[in-house]
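**Student:** for reference, the sequence and a predicted model appear below.
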Amino acid sequence: MKLVIGGSTDFVAAELIRQGLENPAITSIVALGRREIPAPPEVGPVAAKLKSVVCDNFESYSESVKKEL
C-alpha cells in the first residue's frame, strides 16, 4: 500500500511517517511538503520507503509532483 501525506512538516505528519515506516503493509510513503522531509533517524533501513516531494504551490501541482503521486 502507498501512503501519501500532504503537509508533511508538522508534528502529526511526522508521527504518521514514523508509524508508516514501521508498518510492513505500507510499501512506500510520499511526504508532500514545502521543504524536504528527512526520515526519522531511529527507523533504520526502512527509511528507504520514504520519498520526500517538495511542492511550492498546493493549488497547482507541477508535472514532477504529479508523477510522484
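**Tutor:** Now that the structure is in, tell me what you want to look at. Fair warning: this is a prediction, and the values are worked out from it, not measured in the lab. Numbering: from 1, shown residues only.
**Student:** use CA for all of it now, contacts and neighbours both
**Tutor:** OK.
**Student:** next, the nearest residue to residue 51 once chain neighbours are set aside: secondary structure please.
**Tutor:** Take residue 51 and drop its neighbours on the chain: the residue closest to it by CA to CA, 6 or more residues apart in numbering is residue 30, 4.9 Å away. In terms of secondary structure, residue 30 is strand; the call rests on DSSP: H, G, I helix; E, B strand; the rest coil.
**Student:** second structure for comparison follows:
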Amino acid sequence: MIRYFNKVYATDISENQILNAMEHEGVEYSIHSSESTEFKNNSFDLICVAQALHWFSYDTF
C-alpha cells in the first residue's frame, strides 16, 4: 500500500500482530478493534481489509 499512498495507517486488535509488522517510515501502526478506533469520521480515502472481515461486527462497523 505504501507504494501508492503517502501515508498508511495500519491497525490490528492483536498487539502481537503489530509487533511482528514490518517497519516503514510511511506506515503508522496502532492497536484497535475495527469498530472502535481513534480516527475521525471521513479520515480516509481507502480502507483495505485482508483476511479479517469475518471477525467484524457488521452492525457496528
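**Tutor:** Received, thanks. This structure is a prediction, so every number in the text was calculated from the model and none was measured.
**Student:** TM-score for this pair?
**Tutor:** TM-score for the superposed pair, counting by TM-score structural alignment, normalised by the length of the second structure: 0.30. Supporting figures: 34 aligned residues with a CA RMSD of 3.4 Å.
**Student:** re earlier: the residue nearest to residue 51 of the first structure and residue 19 of the first structure, how far apart?
**Tutor:** 13 Å (CA to CA, to the nearest Å).
**Student:** okay, those two: which has more neighbours?
**Tutor:** Neighbour tally, residue 30 of the first structure and residue 19, criterion other CA atoms under 10 Å: the higher count belongs to residue 30, 20 against 13.
**Student:** correct me, but residue 30 of the first structure touches residue 5?
**Tutor:** Yes. In terms of CA atoms under 8 Å, residue 30 of the first structure counts as a neighbour of residue 5; the distance is 6.2 Å.
**Student:** contact partners for residue 15 of the second structure?
**Tutor:** Contacts for residue 15 of the second structure (CA atoms under 8 Å, 6 or more residues apart in numbering) come out as residue 31.
**Student:** distance of it relative to residue 8 of the second structure?
**Tutor:** 18 Å.
**Student:** for the residue nearest to residue 51 of the first structure, give me its contacts.
**Tutor:** Contact partners of residue 30 of the first structure, counting by CA under 8 Å, 6+ apart, are 2-5, 50-53, 68-69.
**Student:** now for these: which two are most distant?
**Tutor:** Farthest pair in the contacts of residue 30 of the first structure (CA to CA) is 2 and 53. Separation: 14.2 Å.
**Student:** out of the two, which sits in the more crowded spot?
**Tutor:** Comparing residue 2 of the first structure with residue 53 by neighbour count (other CA under 10 Å), the higher total belongs to residue 53, at 21 against 13.
**Student:** no more questions from me, cheers.
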